[in-house]
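Q: Sequence and predicted structure are below.
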Amino acid sequence: MAARKMAALACILVILRLSEAAVYKVGDSAGWTTIANVDYKLWASTKTFHIGDTVLFEYNPQFHNVMRVTHPMYRSCNTSKPISTFTTGNDSITLTNHGHHFFFCGVPGHCLAGQKLDLNVLLPASSTPLSDPPTSSSSPPPSTTITAAGVPGPSPSHAASLPSVMATRIIAVVALLVILAFTNFAS
């Protein structure tokens, strides 16, 4: 019986940890584009990003890409030496470190037209990353983890997270109750 309760507790901790992560589609329904005149600075300011959250860049890969860059490169729209480049049109990036993460479209003129994004990932209660930083690669996989660019940026946004985060937490609590009920019933 004690082993079942410990297993249930372990499951609960995993579920609660996973329930804290949110997925943000960059630009919401417009996605990553220059056509819809999306204000990505405004978009990011309405979100609160945490370690473990995922940002999803959806775009037409024939016309756009995503480059992760340093702060100076971001400010000047310099595409010469990006930290990484994503080209699938459906790039899912998990944020593993706090600080600012800088992205823009490397197609000539797109960054200057406003297709650029500064995400500020807030420091969690414990500052341990969820995973080790990835090894560098010239062509990262569609789903990857990134670390902060390590440079200063604008002050953090304290806006509320997406409502889906709350729904995920409610699901986690319900799952917790089911596990506890099953554990008590089985004993």
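A: Yep, that arrived.
Q: going forward, measure contacts and count neighbours with C-alpha atoms only.
A: Will do.
Q: how deep is residue 29 tucked in, by neighbour count?
A: Per other Cα atoms under 10 Å, the neighbour tally for residue 29 reads 9.
Q: Can you tell me the SS state at it?
A: Assigned with DSSP: H, G, I helix; E, B strand; the rest coil, residue 29 falls in the helix class.
Q: Distance check, the residue sitting nearest the centre point of the chain against residue 13.
A: By Cα atoms, centre = their mean, the chain has its centre lying nearest to residue 54, at 2.7 Å. Residue 54 sits 20 Å away from residue 13, taking Cα to Cα, to the nearest Å as the criterion.
Q: circling back to that earlier point, let me know the distance separating the residue nearest to the centre of the chain from residue 109.
A: Separation of residue 54 from residue 109 (Cα to Cα): 27 Å.
Q: can you count the residues close to residue 126?
A: Number of residues near residue 126 (other Cα under 10 Å) recorded here: 6.
Q: Would you mark the buried spots in the helix ranked longest in the chain?
A: In the chain, assigned by DSSP state H, the helix with the most residues is helix 163-186. Using 16 or more other Cα atoms under 10 Å as the test for burial, helix 163-186 gives 165, 168-169, 172-173, 175-176, 179-180, 183.
Q: sorry, back to before: using the three-state scheme, assign the residue lying closest to the residue nearest to the centre of the chain once chain neighbours are set aside.
A: Sequence neighbours aside, residue 94 is the residue nearest to residue 54 in space, at 4.2 Å (criterion: Cα to Cα, 6 or more residues apart in numbering). Here residue 94 is strand, with the state taken from three-state DSSP.
Q: What residues does residue 94 make contact with?
A: Listed by Cα atoms under 8 Å, 6 or more residues apart in numbering, the contact partners of residue 94 are 51-55, 143-146.
Q: Could I get these in TSV, plus columns for secondary structure and distance to residue 61?
A: Listed next are these as TSV, based on DSSP: H, G, I helix; E, B strand; the rest coil; distance: Cα to Cα, whole Å:
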residue	secondary structure	distance to residue 61
51	coil	27
52	coil	26
53	coil	23
54	strand	20
55	strand	17
143	strand	16
144	strand	18
145	strand	20
146	strand	21
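Q: structure B:
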Amino acid sequence: MAYFQLFTILAILAIFSPSISAKNYVVGDEQGWTVEIDYEAWAKGKQFYVGDNLIFKYLPGVHNVVEVKEKEFKECAAPSSTKPLTTGEDLIKLATPGKKWFICSVGKHCELGNQKVAVTVLSSPSSSPSSIPSSSSPNAAPSPSTSSPTSPGPDASSQSERSPTISSPSGPSPSTSSPSTSAATVGKIYGWLVVVGGIVGFHMI
């Protein structure tokens, strides 16, 4: 029974491995969320994916976090309809791909202190299709053209008999199949194989 439970746990881990691999990013790293930090430089070079988390660490009551639109981000204007986060350790899950903007709406921390950050969220690597090289079929290539020689010959009939006729292949082009399995599919297949192996091993005990 213990072996079956172990294999079941391994199968669940294999199936849900993409969500387990989500990363947590502390905004500003050890400096945290405060004024006079170049958050554009902090975000540069980092790859944020759907499922990752942004963590804003700061002193409660001193700063806050507000998610805004691009125009509001440039103007450092937080909308009155959006309630700011104020816990001092705010976790924001990046649930959708695209550009995300965040500012501090306390005083003039955004305007004068540059307390704002923008990140670009990419689709999860496990769900993005693998790049497939394009292949050209033989029918797509132009057929070679033949031109009759212009030099004078004995007569037209003998010249046509000596000229070979070249015909382009008209048979069906071979179909090419490209692999499109993603990491998530492989994980699921592996998970089911582990489950089946566990069940077989359990009955063999």
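A: Here it is on my side, so go on. Source: prediction; values computed, not measured.
Q: Let me know the distance separating the alignment partner in the second structure of residue 106 of the first structure from residue 25 of the second structure.
A: Aligned counterpart of residue 106 of the first structure in the second structure: residue 105 (TM-score structural alignment). Residue 105 of the second structure sits 21 Å away from residue 25 of the second structure when distances are taken as Cα to Cα.
Q: what about those two, which has more around it?
A: Each of residue 105 of the second structure and residue 25 has its neighbours counted (other Cα under 10 Å); residue 105 has more, 21 against 17.
Q: In the first structure, what residue spans correspond to helices?
A: Counting by DSSP H, the first structure has helices at residues 2-19, 40-45, 71-76, 163-186.
Q: Quick one: average offset of the third one versus the second structure, please.
A: Superposed on the second structure, helix 71-76 of the first structure shows a mean distance to its aligned partners of 0.5 Å (mean Cα distance after the TM-score superposition for the first structure).
Q: list the buried ones in that helix?
A: Neighbour counts over helix 71-76 of the first structure (16+ other Cα under 10 Å) mark 71, 73-74 as buried.
Q: again with stretch 18-36 of the second structure
A: 18, 22, 25-28, 32-35.
Q: who touches it?
A: Outside stretch 18-36 of the second structure, the residues that touch it by Cα under 8 Å, 6+ apart are 37, 39, 42, 49, 51-58, 63, 109-110, 113-115, 126, 184.
Q: Neighbours of the residue lying closest to residue 105 of the second structure once chain neighbours are set aside, how many?
A: Nearest residue to residue 105 of the second structure in three dimensions, chain neighbours excluded: residue 78, at 6.1 Å (Cα to Cα, 6+ apart). Look at residue 78 of the second structure: counted by other Cα under 10 Å, it has 22 neighbours.
Q: which residues sit in contact with residue 78 of the second structure?
A: Here residue 78 of the second structure is in contact with 66, 68, 72, 103, 105 (Cα under 8 Å, 6+ apart).
Q: Check the gap between it and residue 104 of the second structure for me.
A: Here residue 78 of the second structure is placed at a distance of 8 Å from residue 104 of the second structure (Cα to Cα).
Q: Residue 159 of the second structure too?
A: Taken as Cα to Cα, the span from residue 159 of the second structure to residue 104 of the second structure is 88 Å.
Q: what do we get in the first structure for residue 12 of the second structure?
A: Match for residue 12 of the second structure (TM-score structural alignment): residue 10.
Q: That match: what's it in contact with?
A: The contact partners of residue 10 of the first structure, taken as Cα under 8 Å, 6+ apart, number zero.
Q: Does the match of residue 106 of the first structure touch residue 77 like I think?
A: Yes. The criterion here is Cα atoms under 8 Å, and residue 105 of the second structure meets it with residue 77 at 7.4 Å.
Q: returning to what we had before: pick the one among the buried residues of helix 163-186 of the first structure closest to residue 6 of the first structure.
A: Residue 6 of the first structure has its nearest neighbour among the buried residues of helix 163-186 of the first structure in residue 183, at 9.9 Å by Cα to Cα.
Q: Run a quick neighbour tally on residue 88 of the second structure.
A: As a burial measure, residue 88 of the second structure scores 18 neighbours (other Cα under 10 Å).
Q: isn't it right next to residue 104, touching?
A: No. Applying Cα under 8 Å as the test, residue 88 of the second structure and residue 104 come out as separate, 12.0 Å apart.
Q: Could you tell me which residues touch both of these two?
A: Shared contacts of residue 88 of the second structure and residue 104, defined by Cα under 8 Å, 6+ apart, comprise 63-64.
Q: OK, contacts around the residue nearest to residue 87 of the first structure when sequence neighbours are not counted?
A: Excluding its sequence neighbours, the residue lying closest to residue 87 of the first structure (Cα to Cα, 6+ apart) is residue 65, at 5.0 Å. Contacts for residue 65 of the first structure (Cα under 8 Å, 6+ apart) come out as 59, 85-89, 105-107.
Q: So residue 159 and residue 104 of the second structure - more neighbours on which side?
A: Counted by other Cα under 10 Å, residue 159 of the second structure and residue 104 do not tie: residue 104 has more neighbours, with 29 against 13.
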